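S.K.: below are the sequence and a predicted model for it; my questions follow.
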Amino acid sequence: MDDGRVVALHRSAEHTFSKQPHAQLRLVAGLGVEGDAHAGATVRHRSRVAQDPTQPNLRQVHLVAAELLDELVEAGFAVAPGDLGENVTTRGLDLLSLPVGTVVALGDETRIGLTGLRNPCAQIESFSPGLLERVVGRGDDGAVVRRAGVMGVVLAGGDVRVGDRVRVALPPLPHAPMERV
């Protein structure tokens, strides 16, 4: 499956809501984005560290589809790549439809194993009032629908650049839908 491109890359050494743009990022196997506050083998998200700092970090890399950002801009929100705290912004790939365990290849070297859906916190409302209800809602069946991107762990490290090709390898059947992580 050859589905998309990397359109933007971001990282922040501090625990900030939005991340700064970079033309290139280095991903480190088992840790995440080099120089990013969320990189590490164990959890780095502050609320999860407070619960149990020994938990494995299933949120090493955050990916968001540029199509979501386009939709939010059309709805009147001033949002750009990196504003939602993602490390990688893609185009041409329906990230949210992929099952747990999908391997996403960015460029020639890196591989990310998808672990689940991002569950945005209340900070998203501080960034832009009304945004939370646009990225978390309810489906026709009443189930919670999360659209704020997907999370993954770095399986194979290397450099990722804006413009790199994105390829997808689905896990063996049966596929399990992603849940919040």
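M.R.: Happy to help now that I have it.

S.K.: drop to CA atoms for contacts and neighbour counts, all remaining ones
M.R.: OK.

S.K.: go ahead and name everything in contact with the top strand by length along the chain.
M.R.: If you go by DSSP state E, the chain has its longest strand at strand 2-11. Residues outside strand 2-11 that contact it (CA atoms under 8 Å, 6 or more residues apart in numbering): 19-25, 33, 35-37, 66, 81-82, 85-93, 106, 161-168.

S.K.: which among the residues you listed end up buried?
M.R.: 19-21, 25, 33, 36-37, 66, 81-82, 85-91, 93, 106, 161-168 (16 or more other CA atoms under 10 Å).

S.K.: want to compare, so here's the second one:
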Amino acid sequence: MSKGEHAQIVAVAADRAHRFAKPCRAEIRLIAGLGVEGDAHLGRTVQHRSRVAKDPSQPNLRQVHLLHSELFDELSARGFVVGPGELGENVTTRGIALLDLPEGSVLALGDEATIRVTGLRNPCLQIDRLRKGLMAATLDRAADGSLVRKAGVMAIVLTGGVVRPGDAVHVVEVPAHPRPLGMV
């Protein structure tokens, strides 16, 4: 990002049904403690089908899925054309290194909403249903050989509010004792 630019929201998406891709919207409303209004993953307890099957009483640490649009640029260079909402994210950003944030970081989205980052989204085989080979393209290896998951981060809603494309996104708080993001 060059001087004078700021991180922003590129797109927002929600879907009432449990489908992989989510249609983009003009705006979404975040509801504190629940997630995205009108989205299939809204709730205090886990809503992702595979997690509900294991234990439906688990807290929902995946209320909001954020994805950096820079991943689309990277995927495009590898021959995969993917756009906002297609990987199931609710909020597509540009100019903020989501994957570098420590667990517990608080982000402000637009003028009202705040969220707390809970962890990494683990890419699943549904990504390959969108484009064959796409899941592997969302994974990488760090210099130490560890797996790098690039399919975005998950968060819970602290303060509700309306979020729109073009809104600013910025880090409000980083934990005093930061821990790297794990899968949630």
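M.R.: Thanks, I have it. Just so it is clear, the model here is predicted, and its values are computed rather than measured.

S.K.: sorry, back to before: from the buried ones among the contacts of strand 2-11 of the first structure, which land in strands?
M.R.: 20-21, 25, 33, 88-91, 106, 161, 165-168.

S.K.: between these, which is nearest Val136 of the first structure?
M.R.: Thr89 (18.6 Å; CA to CA).

S.K.: for that closest one, what are its contacts?
M.R.: With contact set as CA under 8 Å, 6+ apart, Thr89 of the first structure has these partners: 6-9, 63-66, 81-82.

S.K.: which part of the second structure lines up with stretch 159-178 of the first structure?
M.R.: Against the second structure, the aligned range for stretch 159-178 of the first structure is residues 162-181 (TM-score structural alignment).

S.K.: er, stretch 39-57 of the first structure actually
M.R.: So stretch 39-57 of the first structure sits over residues 42-60 in the second structure, by TM-score structural alignment.

S.K.: end to end, how far does that stretch reach?
M.R.: With CA to CA, to the nearest Å as the measure, the ends of stretch 42-60 of the second structure fall 8 Å from one another.

S.K.: that older thread, may I see the contacts of Thr89 of the first structure organised as JSON lines, with distance to Asp140 of the first structure added?
M.R.: JSON lines is the format used below for the contacts of Thr89 of the first structure (distance: CA to CA, whole Å):
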{"residue": "Val6", "distance to Asp140 of the first structure": "32"}
{"residue": "Val7", "distance to Asp140 of the first structure": "32"}
{"residue": "Ala8", "distance to Asp140 of the first structure": "33"}
{"residue": "Leu9", "distance to Asp140 of the first structure": "34"}
{"residue": "Leu63", "distance to Asp140 of the first structure": "25"}
{"residue": "Val64", "distance to Asp140 of the first structure": "23"}
{"residue": "Ala65", "distance to Asp140 of the first structure": "23"}
{"residue": "Ala66", "distance to Asp140 of the first structure": "25"}
{"residue": "Pro81", "distance to Asp140 of the first structure": "29"}
{"residue": "Gly82", "distance to Asp140 of the first structure": "30"}
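
S.K.: most neighbours, which of those?
M.R.: Val64 (28 neighbours; other CA atoms under 10 Å).

S.K.: name the element that residue belongs to?
M.R.: Using DSSP states H and E, the element containing Val64 of the first structure is strand 61-65.

S.K.: packing partners of that strand?
M.R.: strand 88-91, strand 150-156 (3 or more CA pairs under 8 Å, 6 or more residues apart in numbering; DSSP states H and E).

S.K.: now the angle from it to strand 2-11?
M.R.: 120 degrees (axes from the mean of the first three to the mean of the last three CA atoms, to 10 degrees).
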